[in-house]
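> build me a structure from this.
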Amino acid sequence: MRAADIAQDLERVLVTEEQIQERLAELAAEVDRDYADREVLLVGVLKGAVMVMADFTRALTIDAAMDWMAVSSYGASTKSSGVVQIRKDLDTPLEGKHVLVVEDIIDSGLTLNWLLEHFATRGAASIEVLAAFRKPDAAKVEIDAKYVGFDIPSDFVIGYGLDYAERYRGLRDVAVLAPHVYS
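A predicted model of the protein is given here:
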């Protein structure tokens, strides 16, 4: 799909690539400070967190191990079903590890809440959350995210790893998807 075609699918840009990079650098400095004396395991949630994980990890000065988990609760819908399926589990045991879950977005919070409860049963020493984006008005459960990049409105957003039906992940900005695309 050409850039001109994609532009017609966007209602407006919410956060630019430059703003994202600047905020991730700030969050990385906080994590560097908070985990200076501890080993941290970064856990990315596929596929959306790929961009966040890559850019965030490069901004860190501490050495952090990395692992990935794939879960699904959306399918081709614009709303989470709340029913979580594990598509790929972690390769690293969590026992005694300081885990930092790296998420692209906290929307309803249902999937992440399930994931945090699941990780708590696996013996992690600590579990914290870093989310590039959060939709406070969409929350169905309270998620205590220690590190949040941006609070955004409850519109359906795409770009920077966020998708609609596996499209638009490669956009460098985060934008509101025009309703004509999914209605």
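> going forward, measure contacts between C-alpha atoms and count neighbours the same way
Will do.
> can you pull out the strands in this protein?
10-15, 40-46, 65-72, 85-88, 98-106, 126-134, 147-151, 157-158, 174-177 (DSSP state E).
> could you dump those strands to JSON lines with mean neighbour count?
Output for those, formatted as JSON lines (neighbours: other CA atoms under 10 Å):
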{"stretch": "strand 10-15", "mean neighbour count": "15"}
{"stretch": "strand 40-46", "mean neighbour count": "22"}
{"stretch": "strand 65-72", "mean neighbour count": "17"}
{"stretch": "strand 85-88", "mean neighbour count": "12"}
{"stretch": "strand 98-106", "mean neighbour count": "24"}
{"stretch": "strand 126-134", "mean neighbour count": "21"}
{"stretch": "strand 147-151", "mean neighbour count": "19"}
{"stretch": "strand 157-158", "mean neighbour count": "24"}
{"stretch": "strand 174-177", "mean neighbour count": "23"}
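> run this one through as well so I can compare:
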Amino acid sequence: MKRIKLLDREFKLSIPFEQIDGAIAKIADKMNKELSDKDPLLVCVLNGSFMFASDLMRKLDFPCQISFVKFSSYRGTETTGNVKEIIGLTEKIEGRTIVILEDIIDTGITIQKVLEELSEFNPKALKVASMLFKPEAFTGDIEVDYVGIEIPNDFIVGYGLDYDGYGRNLPDIYTVVE
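Model (predicted):
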């Protein structure tokens, strides 16, 4: 197994890009069937979702727009429990179908905050797409409409996910070695 080191941590390969790409293709297929006549606005939650959003957009075969918001609840490898908005949405979303793009949903704190913020602007529908989902860590009661891969409750990096800002550029996903 391929291993890498970021800062003071070692990580081992857990999800190769080919598997990631296949999961994105399945999400895109489902969206192509369900959203082609909805004129959706995709809302990418930065920083981690930029790779997922980019690869997903190339697989969608209907007109859509994309925008970006930035929320944060992590410091190092732990969630802080506090979500703060850093960059907000500027597009008008009232009456539109909105699809929030997340890199990963673990506790659900960040996605819950995003949903609360966006629902105040009266969208027609709010949907959630996440490349990765940690069911063991999830404490929310929201529905995740599009899930790429379910994973264990391990700390991971790569494919947009980071450890203190490092590792986002890796095409594969790696799990921390304890």
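> care to give me the TM-score?
Scored against TM-score structural alignment, normalised by the length of structure 2, the superposed chains reach a TM-score of 0.92; 175 aligned residues with a CA RMSD of 1.6 Å.
> now the helices for structure 1?
3-8, 17-34, 50-59, 110-120, 179-182 (DSSP state H).
> mind putting these in a markdown table, mean neighbour count and distance to Gly170 of structure 1 included?
Converted to a markdown table, those look like this (neighbours: other CA atoms under 10 Å; distance: least, CA to CA, whole Å):
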| stretch | mean neighbour count | distance to Gly170 of structure 1 |
| --- | --- | --- |
| helix 3-8 | 11 | 11 |
| helix 17-34 | 17 | 11 |
| helix 50-59 | 19 | 9 |
| helix 110-120 | 16 | 23 |
| helix 179-182 | 11 | 17 |
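> which one, of these, ends up nearest to Ser73 of structure 1?
helix 110-120 (6.8 Å; CA to CA).
> and the closest one, how far from structure 2 on average?
Its aligned residues in structure 2 lie a mean 1.0 Å from helix 110-120 of structure 1 after superposition (mean CA distance after the TM-score superposition for structure 1).
> which outside residues touch that helix?
For helix 110-120 of structure 1, contacts defined as CA atoms under 8 Å, 6 or more residues apart in numbering pick out Ser73, Ser80, Gly82, Val83, Val84, Leu94, Ile106, Ile127, Lys140, Val141, Ile143.
> quick one: residues contacting the spatially closest residue to the fifth one that is not a sequence neighbour.
Once its chain neighbours are removed from consideration, Val84 of structure 1 has its nearest residue in Ser73; the separation is 5.0 Å (CA to CA, 6 or more residues apart in numbering). Contacts for Ser73 of structure 1 were tallied using CA under 8 Å, 6+ apart; they are Ser80, Ser81, Gly82, Val83, Val84, Gln85, Thr111.
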